[in-house]
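Asks: Sharing a sequence plus its predicted fold:
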Amino acid sequence: MTDISDESREKVQQLQLIEQNLRSSLLQRQNLQTQLVEVESALGEIEKTDTAYKIIGNIMVALPKDQLKKELGEKQEFLSLRMQTLEKQEEKLRSRANQLQSEVLKDMEKQTPTKKEKIKTK
């Protein structure tokens, strides 16, 4: 087995770091998606009732329905924007990972002697 160059080794390490970042981003996005579903569900429930409550710390406080809808709408917008940002970051990371993977494969092909070269050296 041939040793890979230091440059290729560094690229492989970068790939591993990108993979970790992608996993972390995926977990964050799943968390945001869960929160978004909860907010959308709460908005749906608010429409069905005349009285709205919000939990603040350990207490439940009655709030005007419009105020709570506004707060939930703002939270929904924030969560959606955050998810879009994460998706863009993930796309950039995937693109960089593909580029690094191609470079590493090319480097390895250059370092691996072909069958003809092996025969000539024998």
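Replies: Good, I have the coordinates.
Asks: contacts and neighbour counts: CA atoms only from here.
Replies: Will do.
Asks: just to confirm, which helix or strand has Ser102 in it?
Replies: helix 65-111 (DSSP states H and E).
Asks: Now find how far off-centre that helix is within its chain.
Replies: Averaging C-alpha positions (CA atoms, centre = their mean, to the nearest Å) puts helix 65-111 5 Å from its chain's average.
Asks: other SSEs contacting it?
Replies: When contacts are defined as 3 or more CA pairs under 8 Å, 6 or more residues apart in numbering; DSSP states H and E, helix 65-111 packs onto helix 6-47, strand 52-56.
Asks: take a look at this one as well, against the first:
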Amino acid sequence: MNMEKEDLISQFQHYQQQLQTVVVQKEILKLQDMEIERTLQELNAAQTKEGYKITGFIMISKPIDELKNELIETKDAINVKMKSLEKTEQKIINKLKELEKLVKESEKK
């Protein structure tokens, strides 16, 4: 196997690892987003005006509206990160396709 082909395969493997990392990060964000959504539903159904938030080692009482706003801000930040990861994922996929093509071409030589 020539050096060029080895280099291409090495790059391909590197991008595969990057893709796996991005996919895992997206899954983590999706889970966080779903948890926030469930929490918002519970807060909307709550009959009280106060709720609790765990911060570090303590639980703090806060108005429900304030808790909702914090969760919505977090959800928005997660959505921004998700969009960024989706763009990164697509770039990596495109690079993998390009490298796969180059590896196949180098095999024909």
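Replies: That came through, no problem. Remember, predicted model here, so these are calculated numbers, not experimental data.
Asks: What's the local residue count around Asn31 of structure 1?
Replies: 13 (other CA atoms under 10 Å).
Asks: residue in structure 2 matching it?
Replies: By TM-score structural alignment, Asn31 of structure 1 lines up with Ile28 in structure 2.
Asks: Quickly note the distance from that match to Lys101 of structure 2.
Replies: 31 Å (CA to CA, to the nearest Å).
Asks: try Lys30 of structure 2
Replies: 32 Å.
Asks: who's more crowded, the two?
Replies: Lys30 (15 against 11).
Asks: Can you give me the distance of that one to Lys87 of structure 2?
Replies: On the measure of CA to CA, Lys30 of structure 2 and Lys87 of structure 2 end up 16 Å apart.
Asks: do Asp76 of structure 2 as well
Replies: According to CA to CA, Asp76 of structure 2 stands 17 Å off from Lys87 of structure 2.
Asks: Contact partners for the spatially most central residue of structure 2?
Replies: With distances taken as CA atoms, centre = their mean, the residue of structure 2 nearest its centroid is Lys26 (2.4 Å). By CA atoms under 8 Å, 6 or more residues apart in numbering, Lys26 of structure 2 lies in contact with 82, 85.
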